[in-house]
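Asks: give me a 3D structure for the following:
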Amino acid sequence: MPKAIRHYVRWVDAFNRTLGRIMMYFIFVMAAILLWSSFSKTFLLPSLWTLEMAQFAMVAYYMLGGPYSIQMGSNVRMDLFYGEWTDRKKAWFDAFTVMFLIFFLGVLLYGGIDSTSYSLQYGERSNSAWRPYLWPIKVVMCFGIFLMILQSIAEFFKDVARIRGTQI
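Replies: Now for the predicted structure:
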């Protein structure tokens, strides 16, 4: 593999690994928000912001942890035939199917950018009583999708290297 591709794969893997490990702890942020929600409903006045903020934290948790999940290979596969294949055949199949993932994520990113620009342009807010602006979470979603595309491309290069009998 060319040096530029090896450098790209290492950089994307390192960035997504670091971000993914940071995002692992976001589950505690979400738990703290929900704990505060329960506490405030029981002992104080109910908070208007807790449910929606927990949803936003969950979106950030999934979207920014997604590239790390792709990198770790923790995505779901149908193992009916795949488990019996050789590593080279698996690499061929993965290199082919990752193209569908990249296409899907590209369409998702296109729609996400369009929705984010609309949200920024018109100051879109949620319809809840709290009425937060929606553009920050949409930006997080677009960034997460973009990182998933970068990680998917890196996985494609790793598959091509496995087909050639080398590793990156």
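Asks: contacts and neighbour counts: CA atoms only from here.
Replies: Will do.
Asks: from the centre of this structure, give me the residue that's furthest out.
Replies: Most distant from the centre of the chain: Phe43, at 36.3 Å, with distances by C-alpha atoms, centre = their mean.
Asks: so where does the closest residue to Ala129 other than its chain neighbours fall, helix or strand?
Replies: Excluding its sequence neighbours, the residue lying closest to Ala129 (C-alpha to C-alpha, 6 or more residues apart in numbering) is Leu48, at 6.6 Å. Per DSSP states H and E, Leu48 falls between elements, in no helix or strand.
Asks: was I right to think Leu48 contacts Arg131?
Replies: No: Leu48 lies out of contact with Arg131 (C-alpha atoms under 8 Å); the separation is 9.4 Å.
Asks: and the gap between the residue nearest to Ala129 and Leu34?
Replies: The gap separating Leu48 from Leu34 is 12 Å, by C-alpha to C-alpha, to the nearest Å.
Asks: related to what we said a few turns ago, the residue nearest to Ala129: neighbour count?
Replies: Per other C-alpha atoms under 10 Å, the neighbour tally for Leu48 reads 13.
Asks: what does Leu45 give?
Replies: Neighbour tally, Leu45, other C-alpha under 10 Å: 10.
Asks: check contacts around it.
Replies: With C-alpha atoms under 8 Å, 6 or more residues apart in numbering as the criterion, no residue contacts Leu45.
Asks: neighbouring contacts of stretch 80-95?
Replies: Identification of contacts with stretch 80-95 by C-alpha under 8 Å, 6+ apart yields 155-156, 159-160, 162-163, 165.
Asks: check stretch 118-129 too.
Replies: Contacts for stretch 118-129 (C-alpha under 8 Å, 6+ apart): 48, 131-135.
Asks: could you also give me the structure for this next sequence, so I can compare it with the first?
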Amino acid sequence: MHAAARALTALNKALFSLTKWLVYAIAGLMLFEVFSRYSLENPTSWAPELAALLFGPFFLLGGPYLLHSGGHVAVDILSARASGRVALALKICAALLALLFGAILLWFSAPLALQSYTYGETSYSAWNPVIWPAKAVLPLAALLLMLQALAELVLLAPEREAR
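Replies: Sure, this is the predicted structure:
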């Protein structure tokens, strides 16, 4: 179980390492759009839309690894002062809440992504790209978040045994 939890964490870390570079692509697209609009007086229809489509994977695929590394925004007034069994109980509660959040997100997003794929949904803009790949990232990220929450519970097991 520990090996599977470590492998999943490594996968989420690799996805995080890849997707974090999307911020540069997004910034480059927006810089190109501003330059094109104001210097060339020829705005694009595709650059802002592509930047928006890339932001979803950038934002979502980093979440599972951030759960492991503690990178999410948190109000840790209680957990910062807790130690021993209380700290462990708070970590377990946090992992269970992340698991529940991921399950709810997966429950609602998977049918929408499948429907988007089935219909070949496009954005209906002047550029009109297919958008199901961007929508498919949400259930994938929700599943990875759930699996990472389970991995966190497995990785906490040695802490439970030590107490």
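Asks: where does the TM-score land?
Replies: Overlay of the two chains. TM-score (TM-score structural alignment, normalised by the length of structure 2): 0.90; 162 aligned residues with a C-alpha RMSD of 1.7 Å.
Asks: helix or strand: which one has whichever residue in structure 1 pairs up with Pro139 of structure 2?
Replies: Applying TM-score structural alignment, one finds that Pro139 of structure 2 aligns to Cys142 in structure 1. Cys142 of structure 1 is part of helix 135-164 when elements are defined by DSSP H and E.
Asks: mean per-residue distance, that helix versus structure 2.
Replies: Its aligned residues in structure 2 lie a mean 1.4 Å from helix 135-164 of structure 1 after superposition (mean C-alpha distance after the TM-score superposition for structure 1).
Asks: my read is that the match of Pro139 of structure 2 contacts Ile113, right?
Replies: Yes: contact criterion C-alpha under 8 Å: Cys142 of structure 1 and Ile113 qualify, at 6.5 Å.
Asks: quick one: map Thr18 of structure 1 onto structure 2.
Replies: Checking TM-score structural alignment: Thr18 of structure 1 goes with Ala14.
Asks: swap that for Tyr8 of structure 1, sorry
Replies: Here Tyr8 of structure 1 is matched to Ala4 in structure 2, going by TM-score structural alignment.
Asks: what range in structure 2 does stretch 67-82 of structure 1 sit on?
Replies: Using TM-score structural alignment, stretch 67-82 of structure 1 pairs with 64-79 in structure 2.
Asks: could you pull out the helices for structure 1?
Replies: Assigned by DSSP state H, the helices in structure 1 fall at 3-24, 26-43, 50-72, 79-82, 87-122, 135-164.
Asks: returning to that earlier point: could you report the neighbour count for the match of Thr18 of structure 1?
Replies: If you count neighbours by other C-alpha under 10 Å, Ala14 of structure 2 ends up with 14.
Asks: what do you get for Cys142 of structure 1?
Replies: Using other C-alpha under 10 Å, Cys142 of structure 1 is surrounded by 22 other residues.
Asks: what does Ala3 of structure 2 give?
Replies: That count, for Ala3 of structure 2 with other C-alpha under 10 Å as the rule, works out to 11.
Asks: same question for Ala80 of structure 2.
Replies: 9.
Asks: the residue farthest from the centre of structure 1 and Leu34 of structure 1: what is the separation?
Replies: Using C-alpha to C-alpha, one obtains 14 Å as the distance from Phe43 of structure 1 to Leu34 of structure 1.
Asks: and what of Phe96 of structure 1?
Replies: Taking C-alpha to C-alpha, one finds Phe96 of structure 1 at 42 Å from Leu34 of structure 1.
Asks: neighbour count winner among the two?
Replies: Using other C-alpha under 10 Å as the criterion, Phe96 of structure 1 and Leu34 rank with Leu34 on top: 16 against 13.
Asks: state the distance from the more buried one to Ala129 of structure 1.
Replies: From Leu34 of structure 1 across to Ala129 of structure 1, the span is 18 Å (C-alpha to C-alpha).
Asks: ok, now Gly112 of structure 1?
Replies: Counting by C-alpha to C-alpha, the gap from Gly112 of structure 1 to Ala129 of structure 1 is 25 Å.
Asks: so which of these two has more stuff around it?
Replies: Comparing Gly112 of structure 1 with Ala129 by other C-alpha under 10 Å, the one with more neighbours is Gly112, at 19 against 8.
Asks: the more buried one pairs with which position in structure 2?
Replies: Structural alignment (TM-score structural alignment) places Gly112 of structure 1 against Ser109 in structure 2.
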